[in-house]
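Predicted model follows, preceded by the sequence.
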Amino acid sequence: MTQPSTTASARTRILLIGGGVPVLMAALAAVLMISWIPQLPAEIAIHWNGSGADGFGSVWSLVFVPLGITAVFCAVSVGSALPTVEEERPTFKQKFVLVTGMWLSALLSVGIASSVAGQRGLTDVVAAPDPGPALLIGAVVGLILAAIAWFVLPPADPNDGYGPVIDDEDTDRPGS
């Protein structure tokens, strides 16, 4: 039988890694973008194609995108993982979805905040820099954070209901 403190610790890590940290990152990006509003033109570039900016709108249309998408994704992933965590171990699939929230938050927060930052002080938003490199950096940072998050979460339960039951004490596999 699992000790209550072990289960509580696992649930706390699931809440923090699957929801708390990603939503906090996105909230910080939103606050940062709001602080830049006085330095931005009335309309900013919000969409790009291969030849440059081709869609324009209010900064508010970008400020809450990372926070909104991250919060909804994390609420669903944590909400689906917490009630089903048997003892203290999520399944492999639950862990994957939980760390995806970390990746998604970094991708959106870095990418969108960088695209807004590049438009501070511009008089002609058509000249707004391409956000592609910043999105790539956000994706890489997100992968690194997701990898770290994977190891902070409790180990995955090898008995996820889709195969034979494995007794951890009888296995010699590393990392199980």
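Thanks, I have it.

use CA for all of it now, contacts and neighbours both
Will do.

What ranges does the protein have for its strands?
Along the chain, counting by DSSP state E, strands occupy 44-49, 52-57.

Show me the one of those strands that comes nearest residue 142.
strand 44-49 (21.8 Å; C-alpha to C-alpha).

Name the residues of that closest one that are buried.
44, 45, 46, 48 (16 or more other C-alpha atoms under 10 Å).

Export these to a markdown table and append columns for distance to residue 104.
As requested, these are arranged in a markdown table below (distance: C-alpha to C-alpha, whole Å):
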| residue | distance to residue 104 |
| --- | --- |
| 44 | 23 |
| 45 | 22 |
| 46 | 19 |
| 48 | 20 |
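
Distance to residue 79 added to the strands of the chain, as TSV?
Formatted as TSV, the strands of the chain follow (distance: least, C-alpha to C-alpha, whole Å):
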stretch	distance to residue 79
strand 44-49	31
strand 52-57	34
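
These: which one's closest to residue 132?
From these, taking C-alpha to C-alpha, the stretch that ends up closest is strand 44-49, at 9.2 Å.

Which residues outside that closest one are in contact with it?
Residues from elsewhere that reach strand 44-49 (C-alpha atoms under 8 Å, 6 or more residues apart in numbering): 53-59, 61-62, 116, 119, 125-126, 128, 130.

now the angle from that strand to strand 52-57?
If you take axes from the mean of the first three to the mean of the last three C-alpha atoms, to 10 degrees, strand 44-49 sits at 140 degrees to strand 52-57.

then this one, side by side with the first:
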Amino acid sequence: MTSVQTPHVLSMAMGEMWQDNNPRWKAYLGFPALVVAATMVTILMWLPDLPSQIATQWSADGQVTSQSSPFVMLVTYLLPIFVAILIPLVIGHYQTGDSSLAQWGIRLAYALGWFVSVLISALVLMLLARQRGAQAALEAPAPDWSMIAISFVAALVAGAVGATLAPVTKSETRP
């Protein structure tokens, strides 16, 4: 008995060929992967210097109102990044045509992936850097607005570069 491939399985195989043959695809995945890897290495190096509970939220007057373990912080760091990377995977696989709308959709998806990866990584590093050496989460200073602004600008630049590298034509997005 021979096996029959369903259109969905065939579509997935075509998507894998596209991913392997498209240098822009590799750039799209490579940059966020490097950002996440560098952030994770930095976090792991800082773990001995961090308190057992990490401050995660502050009131308007700068008092710590929420704290969690480093493990919970790592999970909450990684989850939105994986979602941001997954969006372009899905859109890039199913995007069809050379219409202007399709091109802008894929550019927006790539920009979102790069933007979220850089923004969340920068904010997490900023948050943890200010808590290094603290004995307890309650001692953690509130985030500095200038560092938040710098993180946001870096994320905007990364998003613009990601949008520029997005494969937007039918010949680029399909095998």
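Everything's here; your move. Keep in mind that what you see is a predicted model, and the values were worked out from it rather than measured.

Now the TM-score, please.
The pair, once superposed, lands on a TM-score of 0.72 when counted by TM-score structural alignment, normalised by the length of structure 2; 149 aligned residues with a C-alpha RMSD of 2.7 Å.

and which of the contacts of strand 44-49 of structure 1 is nearest to residue 11 of structure 1?
Nearest member of those to residue 11 of structure 1, counting by C-alpha to C-alpha, is residue 62, at 32.3 Å.

With structure 2 overlaid, how far apart is the helix ranked longest in structure 1 on average?
Secondary structure of structure 1 read by DSSP state H shows that its longest helix is helix 92-117. Once the two models are superposed, helix 92-117 of structure 1 sits on average 0.8 Å from its counterpart in structure 2 (mean C-alpha distance after the TM-score superposition for structure 1).

counterpart of that helix in structure 2, which residues?
Aligning helix 92-117 of structure 1 against structure 2 (TM-score structural alignment) gives residues 104-129.

most centrally placed residue in structure 2?
Centroid-nearest residue in structure 2: residue 117, 2.5 Å away (criterion: C-alpha atoms, centre = their mean).

where's that residue relative to residue 156 of structure 2, distance?
Residue 117 of structure 2 sits 11 Å away from residue 156 of structure 2, going by C-alpha to C-alpha, to the nearest Å.

what does residue 48 of structure 2 give?
32 Å.

who has more neighbours, those two?
Using other C-alpha atoms under 10 Å as the criterion, residue 48 of structure 2 and residue 156 rank with residue 156 on top: 19 against 11.

Report the contact partners of the counterpart of the more buried one in structure 1.
Taking TM-score structural alignment, the alignment pairs residue 156 of structure 2 with residue 143 from structure 1. Contact analysis of residue 143 of structure 1 by C-alpha under 8 Å, 6+ apart lists residue 103.

Please report the distance of residue 143 of structure 1 from residue 106 of structure 1.
Using C-alpha to C-alpha, residue 143 of structure 1 is found at 9 Å from residue 106 of structure 1.

do residue 114 of structure 1 as well
In this structure, residue 114 of structure 1 and residue 106 of structure 1 are 12 Å apart, going by C-alpha to C-alpha.

and what of residue 57 of structure 1?
Separation of residue 57 of structure 1 from residue 106 of structure 1 (C-alpha to C-alpha): 23 Å.

for structure 2, what spans make up the helices?
According to DSSP H, the helices that structure 2 contains are 7-21, 23-46, 70-94, 100-129, 145-165, 170-173.

so of those helices, which one's packed in deepest?
When neighbours are counted by mean count of other C-alpha atoms under 10 Å, the highest per-stretch mean among the helices of structure 2 falls to helix 100-129, a mean of 22.

Centre of the chain to it, how far?
Its chain's C-alpha centre and that of helix 100-129 of structure 2 lie 6 Å apart, by C-alpha atoms, centre = their mean, to the nearest Å.

likewise stretch 139-151 of structure 1?
Using C-alpha atoms, centre = their mean, the offset of stretch 139-151 of structure 1 from its chain centre is 9 Å.

Compute the inter-axis angle for the longest helix of structure 1 and helix 65-81.
Angle, helix 92-117 of structure 1 to helix 65-81, by the same axes, to 10 degrees: 170 degrees.

And helix 92-117 of structure 1, what does it pack against?
helix 21-35, helix 65-81, helix 132-152 (3 or more C-alpha pairs under 8 Å, 6 or more residues apart in numbering; DSSP states H and E).

The second one vs structure 2 - mean distance after superposition?
In the superposition against structure 2, helix 65-81 of structure 1 averages 1.9 Å from its aligned positions (mean C-alpha distance after the TM-score superposition for structure 1).
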